[in-house]
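S.K.: Provided below for reference: sequence and predicted model.
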Amino acid sequence: MKTVYPRLKKIVPDAIIISNFVCTGGKFLEETFRFGVLDFCDGIGFHTYNCNRRFQTPVDEWLTQMRNLRTLIRKYNDGKDKLVFITEMGGNQRNSFGSTEEESAIRLARLYLHARTLPFLKGIWWYDFQDDRWNASHNENNFGLVRADLTPKRPYFAMKSLAARLVRAELVGSETRDGLLLLHDGKEQFLAAVIQKPGVDLQLIFENGGLASEPLTLELVGSAALTRPWGFRDWTA
């Protein structure tokens, strides 16, 4: 990279040159940092396959992994950040090693939403779009958002819901205890409620002080949006 990086930047100054991609080789990655790879790239490529049943809290562990990576980068980059690109991330949904479709959809949604809290992270490429084949017991056959015949799976609908909102979204604020993220997608602000534990219902109460306002649009990830007028009916009265 010492030879190639300056030559590429001379030809295409605006090109973003990403380093070698590392999946599980944390020690190897640090060795490359120690030998100066951060001086000859614009960003770090990383693969994070932890959305399966080997991990008790996959998204939380992923966030910890990303923060640890940031700390490591700063250690070898004079305390400064470097762009990070997750060029592969995913999980299979069929065999005992993988997750159910519902689990995978929830984890995908949580991961992409929480990714917006990491300003140094510049992209996540989900692996992959389409199942390779039909063998349910084969670990590598079932990573797709759609089946081999292009039939959508639950994670597909989660990704579809999030894509339009998050492609340009920026974090405005957050309340991590309740998993609330306030984001702006370039046109308007929206509030994302991220359920912290599976099987837990979440109730949000909004107040507008009695002022006339536009209706609220509510969208459960993977489902159609629903517009509701302001107002509260006390069903217990």
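M.R.: Cool, got the structure.
S.K.: hey, let's count contacts and neighbours off CA atoms from now on
M.R.: Fine.
S.K.: what's the longest helix anywhere in the chain packed up against?
M.R.: Counting by DSSP state H, the longest helix found in the chain is helix 58-76. Applying 3 or more CA pairs under 8 Å, 6 or more residues apart in numbering; DSSP states H and E, we find helix 58-76 packed against helix 26-34, helix 101-115.
S.K.: following element in sequence after that helix, please.
M.R.: strand 83-89 (DSSP states H and E).
S.K.: same for that following strand, what does it pack against?
M.R.: strand 43-47, strand 121-126.
S.K.: check the offset of that strand from the chain's centre.
M.R.: Mean-position distance between strand 83-89 and its chain equals 10 Å (CA atoms, centre = their mean, to the nearest Å).
S.K.: identify the residues contacting it?
M.R.: 18, 21, 42-50, 120-127 (CA atoms under 8 Å, 6 or more residues apart in numbering).
S.K.: filter the residues you listed down to the buried ones, ChimeraX style.
M.R.: Applying 16 or more other CA atoms under 10 Å to those leaves a buried subset, and the ChimeraX line that selects it is:
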select :18,21,42,43,44,45,46,47,48,49,50,120,121,123,124,126,127
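S.K.: and for stretch 43-56, what's in contact with it?
M.R.: For stretch 43-56, the external contacting residues (CA under 8 Å, 6+ apart) are 16-24, 58-59, 61-62, 82-92, 97-99, 104, 107.
S.K.: tell me how far the ends of it are from each other?
M.R.: Using CA to CA, to the nearest Å, the end-to-end distance of stretch 43-56 comes out at 29 Å.
S.K.: mind listing what the nearest residue to residue 105 once chain neighbours are set aside touches?
M.R.: Counting by CA to CA, 6 or more residues apart in numbering, residue 155 is the residue found nearest to residue 105 once chain neighbours are left out, at 4.0 Å. By CA under 8 Å, 6+ apart, residue 155 lies in contact with 101, 102, 104, 105, 106, 108, 145, 222.
S.K.: on that earlier part again, distance to residue 71 for the helices and strands packed on strand 83-89 - can I get that in CSV?
M.R.: Formatted as CSV, the helices and strands packed on strand 83-89 follow (distance: least, CA to CA, whole Å):
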stretch, distance to residue 71
strand 43-47, 13
strand 121-126, 13
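S.K.: just send the helices and strands packed on helix 58-76 back as JSON lines, with distance to residue 180 and mean neighbour count too.
M.R.: Output for the helices and strands packed on helix 58-76, formatted as JSON lines (distance: least, CA to CA, whole Å; neighbours: other CA atoms under 10 Å):
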{"stretch": "helix 26-34", "distance to residue 180": "31", "mean neighbour count": "14"}
{"stretch": "helix 101-115", "distance to residue 180": "10", "mean neighbour count": "20"}
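S.K.: try it against this one:
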Amino acid sequence: MFFMFDTSSANSAETKKIMDQFFFGVGMHLGQQWNKTYKSPQDVKSILSDLSVNATRDDLPWGILDAHSQDDLPNAIGKMGDGLDIISARPVIILKGDPKELPGIQPTSEAEREKYTNMAQHAATLLKNYNPIFEIWNEWNLKVRENTQLGSVEQYLELVKAAYPAIKKEIPNGTVLVGGAGDDKNWRWILKAIEMGLMDYGDGISVHPYNYCSRLSPRTGWNVLYSVKTLHRELKKAYPDKDILIYITEIGWPDTDGECGGVSLDIIAENVAQILLEAPALPWLKGIWIYELLDQGTDPTDREDHFGLYDYNKNKKPAACAAKTVWQFIDETTSPKIQNPYWKANFAIYDLNKETKRVAIWDMATTTIPRWVKFPATTKFTSLCGRSIPKTETWYKMESAPILAEIPSVDLSLIKFKQAIIP
């Protein structure tokens, strides 16, 4: 099977390096003073540098109210304050609640919303020099499960109507994310919020499309992006003249889970690789933040202990290796494109320079007849953390683990695909 390649650039934005227009971030917990895993920003900095991430995400303590200048931040918000000074990655800062300040868990009264808004504006004033992205709350919608008086779209809209203009007053050119929806089946909550005017008070929407408790086959990176593409299509149907930017501010898989069984370390590594390779080619998707950087414990029954790219002792898991390898493979490239030679088969193309392309190929379909790809003799391969690729003399089998390769631009058309028992 020969494939027609479209190598044209759609717009000038494509000439930017991926690292300059797309966020590869991780969630962490320096903002939790009691958290024993995230002991110091110095430890975290070295790991972030190894991964080469360009963004982080963390909860802001309400101790920010005790700070009156940037010099006060280490005393007011502890490890997070020190981290802002030494970690170069762009911070996403979650403006969440505090049980002492908001005993009702979510600010649903006018007085509580005023208290929250004052905190948010104060944070924007003090932190503006760090070029933060602020996120108004985190997974507000999930409280519906616990209390029918909480988690509603209506109450969330009242909050963002108060907080968004207060934050933008301090950082008029800054980015404020709204939504933060977790486990939002068929995107009902977020679509209702947008229908009611959410994007009048936000610069982008944040989503958490977890699938670690789905039946086994959809627990993949491909399915995460399929779900988010569905949301984007619905947004374009409802608002064809509006470009609504989406940020995946949490996504991850626990490798141990007493309730849902967990996902294997190798599958998690493949998932992270798949998402990082495809997501930058979606112009309306601005970034992904893997949850999370470090395991928070070792309890085999508690899934929250096992989301880390690194384990509790800060040893690198396969997903960390995959993330680092893939990001370093694409971060300096431009003009990412995804083509599909077959259903659920992905062929990603990136420009390293005028003379050189980088490509990634992976296949998510379950077929009785294998799919294969043949590369020109000029190809140089990049190992995905030592993964072996089944092959014949000249054909490579397409599987869920991506094949990473670099070829001269003039040879791109020599890549061939075939579906056969033996090619």
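M.R.: It's in. Since we're looking at a predicted model, the values are computed, not measured.
S.K.: out of the contacts of stretch 43-56 of structure 1, which are buried?
M.R.: If you count burial by 16+ other CA under 10 Å, the buried members of those come out as 17-19, 21-22, 58-59, 62, 82-92, 98-99, 104, 107.
S.K.: got CSV for the helices and strands packed on helix 58-76 of structure 1, with distance to residue 215 of structure 1 too?
M.R.: Formatted as CSV, those follow (distance: least, CA to CA, whole Å):
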stretch, distance to residue 215 of structure 1
helix 26-34, 49
helix 101-115, 24
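S.K.: and the helix or strand where residue 25 of structure 2 lies, what other elements does it pack with?
M.R.: Per DSSP H and E, residue 25 of structure 2 falls inside strand 23-27. Where contact means 3+ CA pairs under 8 Å, 6+ apart, strand 23-27 of structure 2 is packed against strand 55-59, strand 285-290.
S.K.: could you dump the ones you listed to a markdown table with distance to residue 377 of structure 2?
M.R.: As requested, these are exported to a markdown table (distance: least, CA to CA, whole Å):
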| stretch | distance to residue 377 of structure 2 |
| --- | --- |
| strand 55-59 | 38 |
| strand 285-290 | 35 |
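S.K.: OK, contacts around the aligned partner of residue 323 of structure 2 in structure 1?
M.R.: Using TM-score structural alignment to pair residues, one finds that residue 323 of structure 2 aligns to residue 159 in structure 1. Contact analysis of residue 159 of structure 1 by CA under 8 Å, 6+ apart lists 105, 108, 109, 222.
S.K.: what angle do the strand holding residue 25 of structure 2 and strand 55-59 make?
M.R.: 30 degrees (axes from the mean of the first three to the mean of the last three CA atoms, to 10 degrees).
S.K.: which part of structure 1 matches strand 23-27 of structure 2?
M.R.: So strand 23-27 of structure 2 sits over no part of structure 1, by TM-score structural alignment.
S.K.: which parts of the stretch 51-200 of structure 2 are helices?
M.R.: For the stretch 51-200 of structure 2, applying DSSP state H, counting those that start in this stretch gives helices covering 73-77, 79-86, 110-127, 153-170, 188-195.
S.K.: those: which one's closest to residue 94 of structure 2?
M.R.: helix 110-127 (9.8 Å; CA to CA).
S.K.: so which bit of structure 1 is the closest one matched to?
M.R.: Going by TM-score structural alignment: helix 110-127 of structure 2 matches no residues.
S.K.: which other helices and strands contact that helix?
M.R.: Using 3+ CA pairs under 8 Å, 6+ apart, helix 110-127 of structure 2 sits against helix 153-170.
S.K.: swap in 10 Å and give it another go.
M.R.: On a contact count with 3 or more CA pairs under 10 Å, 6 or more residues apart in numbering; DSSP states H and E, helix 110-127 of structure 2 meets strand 90-95, strand 133-136, helix 153-170.
S.K.: now that helix: how far from the chain's centre is it?
M.R.: 26 Å.
S.K.: got the end-to-end distance for stretch 127-142 of structure 1?
M.R.: 10 Å.
S.K.: distance of the most centrally placed residue in structure 1 relative to residue 79 of structure 1?
M.R.: The centre of structure 1 sits closest to residue 112, judged by CA atoms, centre = their mean, with a distance of 2.4 Å. Here residue 112 of structure 1 is placed at a distance of 26 Å from residue 79 of structure 1 (CA to CA).
S.K.: so which of the contacts of residue 155 of structure 1 hold up in structure 2?
M.R.: Counting by both residues aligned by TM-score structural alignment, their matches' CA atoms under 8 Å, the members of the contacts of residue 155 of structure 1 that carry over to structure 2 are 101, 102, 104, 105, 106, 108, 145.
S.K.: so can I have CSV of the residues you listed showing distance to residue 7 of structure 1?
M.R.: CSV is the format used below for these (distance: CA to CA, whole Å):
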residue, distance to residue 7 of structure 1
101, 45
102, 47
104, 42
105, 42
106, 43
108, 38
145, 38
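S.K.: which position in structure 2 aligns with residue 28 of structure 1?
M.R.: Under TM-score structural alignment, residue 28 of structure 1 pairs with residue 189 in structure 2.
S.K.: show me what contacts whatever residue of structure 2 lines up with residue 71 of structure 1?
M.R.: Alignment note (TM-score structural alignment): residue 71 of structure 1 maps to residue 233 of structure 2. Counting by CA atoms under 10 Å, 6 or more residues apart in numbering, residue 233 of structure 2 makes contact with 239, 240.
S.K.: since that was my last question, I'll sign off now.
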